[in-house]
Structure formats: C-alpha cells, structure tokens
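Visitor: After the sequence you'll find the predicted model.
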Amino acid sequence: MAVRSKIATAGRTVRADVPFGLFFVLSFIARFIVTCARIVNQFLGNNCPQMAAAISFYALFSLFPLALAVISVLGYIAGSEAVKSQLAGQIGQLVPISTDLVTETIQGVVDAKHITGIAAIVGLLWAANAVFGAIRKGVNTAWGIREPRPFFHERFIDFSLTVGAGILFLVSISSTAALSFFREVSKTVDPQLGLSSDVAWNFAAGIIPFILSFFTFAFLYWLLPNTYVRFRYVIPGAIAGAIAFEAVKNIFVFYVRNYADYNILYGPIGAVLALMTWLYISALIFLFWAAVTSHYAAFMEERSARRRWRRVLDDTRTHTYAAPTSTSGN
C-alpha cells in the first residue's frame, strides 16, 4: 500500500508540473507504444511468421493452376492468346516478377493441359483450397482464436474463396480489356478524347490496385475469424494493410529491378525465389494487420460496452422511485 501511495503521489506531482497538452501527448505515446508491443508480441507468439510461410508456399502452387482455369473459361469467349496476354499483365501487377516469366509459365501450362488436364484440375482444387485454408488459419491465429469451425463449414469457406478468387480474376481481366478497348476507340474518334482517356487510364491504373487490395483485406478480415466481427471495425486495418501492401510492392519491384539479382545466387530458379519472397512478405503484411485489426475490434467492443454500461447507470440514476404511501381510514 505504501508503494502504491508513493506512485499515486508521484503521478499527481507529474500531472501538476507538466502542462495538460504535453501530458496528454506523452500519455498517448506511451499507450501507443504499449499497444504496439502487445501486437508484436501476439504476432510473434502465435507463430504468425510460420503461418505466412505456409500461405506463401501454397500460394505459389495455386497461382498458375488458377490461371489455367481462367484461360479455360475465357478461351471460349476471346482468343486464347488475348486471354493469356491479359492474364499475364494482371498477374504481373499482382506480383512483382517478370511478365515474360509469367507468360512462359502460362504457355507451358496451356501446352500441357491436354496431358495433365485432370491433374491440373485436381491440383487447382487442392492447392487453392490449401492456400485459403492456410489464410483462414493464419487470420484466426493472428486473432488468437483457437477454436475451429466445424470441418465441412471450413471446407465450404475455402471452396467459396477459391471460386471467388477465380471470379475476381475474370472481372479484373474483363474490366481491363474493356478499358483498353475504350481507350483505343476514343483515340480513333477524337484525339482530344484519347488524351483525356489516357489521363483517366493512368489514374485508374494507380487507384484500382489499392481498391482491390482494400476490399480483399476487409472481406477476409471480416469473414475468416471464427467470431463475430462488425464490418466497420475491420475498415481501418484494411485501409492500412492495403496501403502497406501497395507501398511494399512498389519498393520490392524497385529493389528487384535495380539492385537484387536472384539469378546470380539461384540460377534459373531465381525468378521463382523472387516470387516466393514476395508472397511471403505479402502474407506477413496481411497477418500483421489482421492482428492489428483484432486489437482494434477488441478495443472498440470494450469501449462500446463501457458506453452501454454508462448509459444504464445514468438511466438508473435519473429514475426516481417514489415510496409507496399507505392511507389509513379514520
């Protein structure tokens, strides 16, 4: 008790000596540092880096089988060569590796599809379900949730995310093709309109990847945790995660193109190692901001509970209970 009284006395002395504004700033910085330390401790203590490695491993195996599925669907609508070119460009925007490597790999997969068609389908289902299963487990690990969902419920979520990823590829490729078509047509109709479309195209090329990243982060942060999460609580973490993802992607692209040469160390598989490195960094970013989102959601729920309790107390205080009066006849 003596120690506590001394600490309280010291705290009052500090508050008296320090201006209120400075004390508020220092208090905020201290709470921020403590919160960051807790998030990092939870992130490392729950083995999130190992979960990120698992996600990157399965993502590497699922990327090109998923590309084969997209080519198979769109090949009936547009020419296979046009689809492959659009798909290579889309994958090149998502992952910072050479577009030539993506094109050659996709071409090799397409050439072997008649021989390994069934194997490709089985590999797609296994790898895609595995990568989304790893993402699901990683998010729950980052949230500190140990209790899993029922087995078939988890498989249904993984399969739904697999289908959703394929649809996202289809929509992305279709929208890019439509914008490219509009851009070329506008140039032939009116050169001034073509110039305006170039400005709009450059703006869309810069903002669309961030929008896709934001909605992907927000949807997964809201859906995958095995607990009730209000969607508005995941928005700040999704915004920060999308910004970090796009920023680190551009930095990684600049570094690989100007400084790093994986071929010197790893030879022909250097590009594959660069892709694996990028997938691992992306998974780390995704899981770290999942941990941040879990802390933010818990903080908001606690604050909401305090407000509800305060309203209950206020309502209790404002109510006046009149004592019952008894009348006695004379």
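Guide: Okay, I see it. Numbers count the residues shown, from 1 in each chain.
Visitor: contacts, neighbours, all on C-alpha from now
Guide: Will do.
Visitor: For this protein, just list every one of the helices.
Guide: Along the chain, counting by DSSP state H, helices occupy 2-17, 20-45, 48-74, 80-94, 99-111, 117-143, 151-189, 191-223, 231-258, 262-266, 270-318.
Visitor: List the buried residues in the shortest one.
Guide: Counting neighbours by 16 or more other CA atoms under 10 Å, one finds that the buried residues in helix 262-266 are residue 262.
Visitor: Could you do the third one as well?
Guide: Buried residues in helix 48-74, counting neighbours by 16+ other CA under 10 Å, are found at 48-49, 51-62, 64-71, 74.
Visitor: Then the fourth one?
Guide: Neighbour counts over helix 80-94 (16+ other CA under 10 Å) mark 80, 83-84, 86-92 as buried.
Visitor: Nearest residue to residue 170 in space, please, no chain neighbours.
Guide: Nearest in space to residue 170, with sequence neighbours left out and distances taken as CA to CA, 6 or more residues apart in numbering, is residue 70 at 6.7 Å.
Visitor: and here's the other structure:
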Amino acid sequence: MEKSRRPLADTGQTARSPLEIPRAGWKQVLLRLYYTSEENHTSLVASGIAFYSLLGLFPAIAALISIWGLVSDPAQVEQQFALLNEFIPADAANMITAQARSVSASAGAGMSLTAIFGLLLTLYSASKGVKTFMEGLNIIYGEKEDRSIIKRTLLNLGLTLGMILMVIVTLFCVAVLPILFSFLPFAGFFAYALYYVRWLLLLGMITLAIAVLYRFAPNRKAARWEWLSIGTIVATVLWIAASIGFSIYVSNFGSYNETYGSIGAVIVVLMWFWLSAYIVLLGAGLNCELERQTSRDSTVGPAKPLGRRGAYAADSVAGDESQPS
C-alpha cells in the first residue's frame, strides 16, 4: 500500500520562525542552498565584491586615521591594527599595518584637508563594494533592481557611512576607553576587562554589519529580524573560523610570496576579501531558503497573503520540495 504523503507542516510550512522548522525541513533548506549557490554564481559575485573592497581598503585606512587625527593621536589607530594579526595572515596584516603607519606618520597640520580628501575617496571606493554587495544580495534573494537611482545612491552611501561609523566606534572603544578608564579607581581591573571586552565588541560589530546588509541592501520588503538571525550568526561564525583557518594555512602551507613575489601580500588580502564576501552571501542564501520554507509572512508589517508580500523569498514556498524550483 502506498504511503500517504507527509503533511506539509512536518517540513516547516507553518513555521513562525526558523527555530520552528523541523529537521526534515532543514535538510530541504540546506539542499536548496547548495543548488542555488551554484545557480547564482555566488563565487563569481564574491570575486567582484573582493575586487572593489581591495580598491577601497587603503583610502579607508587613510580616512580613518585622518578623521581620528582630528580628535586624538593618529598613531593610536595604527596600534589598534595589531588586532588584525589575530584573524588574518601575517603578510596581509603587515601590509595593512605598514600603510596605517605611513599615513599616521604623515599626519600633521593639513589633517583636516587630508581627512576630507580621504573620506571622499573612501566613500567613492567603498561605495563600489557596497553597491556590488547590493547587487549580489539581489541575486541571492531572487530580486531585480528597480529602485530609483536617487534612492539607490542614498542607500548605498548610507550603508557605506554606516560601515565606516561602526569601525570608528570600535576603534574608539578599543583605543580611547582604556585611556579614560585609566583615570578611574581600579584602573587595572578595567584594563584587564577591556582586553576581553574588545573582542566581544568586534564580534558584535561584525554581526551588526552583516545583519544591516541583509535587512536593507536587497531590493525587497525587509524580512523580520528573526528570519535574518540564523544566516547572520552562521555567517559571523563561519567568517571568524575561515579567517583564522586561512591565516594558519597561509602562514604554514601557503606559498603566495614565492608564486606572486612582491604582490604576494596583496593577493592574500584579495583572497581574504573573497572568502569573507562568499561567506556573507552564503549566509544571505541560507536566510532566503529559510523564508521559502514557510508559507507564513516573514516580512515586516501586517501579515499579507502569498504573492502580495513584496519579496520573492516570502512569496515563494518551497518547503514541500526536495529540489530547488
């Protein structure tokens, strides 16, 4: 006798959040994620993001140090770049630190003009990377870009400025707070605590940056935070693990300097950017497939029926499939 079909609810069609999707539904989600990552050419999109991120790296360093120099010693920013040694290969960290040292050494009377020039250059270059991220996330979420050029430009600049602000806030907490706490009682305790708190702060900023990209960058009605959280957490954890793993690989097994000579460090940074972009896009793909697993409205605002939610992932139910549609 033929077995009756498993009820749709068993795979998560009635789930109100990703946590309500059962194991069978998760298997479908992960299988579709594998297929759609190939179909969407995620690796190729990540390559474009990595290229534009590399173009914006050095102007970003110049702008950060220049802006910081308006209120404090620019050398403090250079010192905080030592944190990179914990995450990325030594060659890449040394290249970035050397650039930071060069910029901080030249900081002087013309600091305001340098800050303005560096900031404009950063916005131009870094916004290219954010724009590519927006295009990549549209591909991942199955959306077409039809926002007006004004809205798109303002969103692009807003996201770019937001990312820069996150970096500045992080640097402030890491570089300035220890100085302020040194004047308080129990300064030694605060210094010891901040040594560990700064890593939590860095982790929090990375998580927030990824979540903001997922929420606002795609051309769709925004998903509720609970439908963004799983992909955000997975992307953050994978990024940290992959960065540390890549650093270990390059330090012990890689031969970039022998192969590429003097530009070996540049290639390492480019590869790290590609790896980072790929992981962020993969997290977005996971969120997309989780939304497609349920028939409930996963977007912000009052619940709407299928086809009227303003997002392909929310309007498309794939929970009863074993292959991507």
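Guide: Thanks, I have it. Everything quoted here is computed from the prediction, not taken from an experiment.
Visitor: Matching the residue nearest to residue 170 of the first structure against the second structure, which residue comes up?
Guide: Under the alignment (TM-score structural alignment), residue 70 of the first structure maps onto residue 64 of the second structure.
Visitor: Equivalent analysis for residue 222 of the first structure, please.
Guide: Residue 222 of the first structure maps onto residue 215 in the second structure, with residues paired by TM-score structural alignment.
Visitor: right, and that match touches residue 228 too?
Guide: Yes. At 7.4 Å, residue 215 of the second structure counts as touching residue 228 under the criterion of CA atoms under 8 Å.
Visitor: out of those two, which sits in the more crowded spot?
Guide: Per other CA atoms under 10 Å, whichever of residue 215 of the second structure and residue 228 has more neighbours is residue 228, with 26 against 18.
Visitor: Please say which position in the first structure the more buried one maps to.
Guide: For residue 228 of the second structure, the residue aligned by TM-score structural alignment is residue 234.
Visitor: Give me the distance between residue 146 of the first structure and residue 85 of the first structure.
Guide: Distance check for residue 146 of the first structure against residue 85 of the first structure: by CA to CA, to the nearest Å, it reads 43 Å.
Visitor: scratch that, residue 109 of the first structure
Guide: For residue 109 of the first structure, the distance to residue 85 of the first structure - CA to CA - is 14 Å.
Visitor: repeat for residue 59 of the first structure
Guide: 21 Å.
Visitor: How about residue 173 of the first structure?
Guide: Note on residue 173 of the first structure: its distance to residue 85 of the first structure, by CA to CA, is 10 Å.
Visitor: Same question for residue 148 of the first structure.
Guide: Taking CA to CA, one finds residue 148 of the first structure at 41 Å from residue 85 of the first structure.
Visitor: Run a quick neighbour tally on residue 129 of the first structure.
Guide: 24.
Visitor: Enumerate every residue touching the residue lying closest to it once chain neighbours are set aside.
Guide: In space, not counting the residues next to it along the chain, residue 129 of the first structure is nearest to residue 158; the distance is 5.3 Å by CA to CA, 6+ apart. Contact partners of residue 158 of the first structure, counting by CA atoms under 8 Å, 6 or more residues apart in numbering, are 128-130, 132-133, 136.
Visitor: ok, back up a step: from the buried residues of helix 80-94 of the first structure, which two are the most distant?
Guide: 80 and 92 (17.9 Å; CA to CA).
Visitor: Now check residue 34 of the second structure against the first structure: what is it aligned to?
Guide: Structural correspondence for residue 34 of the second structure with respect to the first structure (TM-score structural alignment): residue 40.
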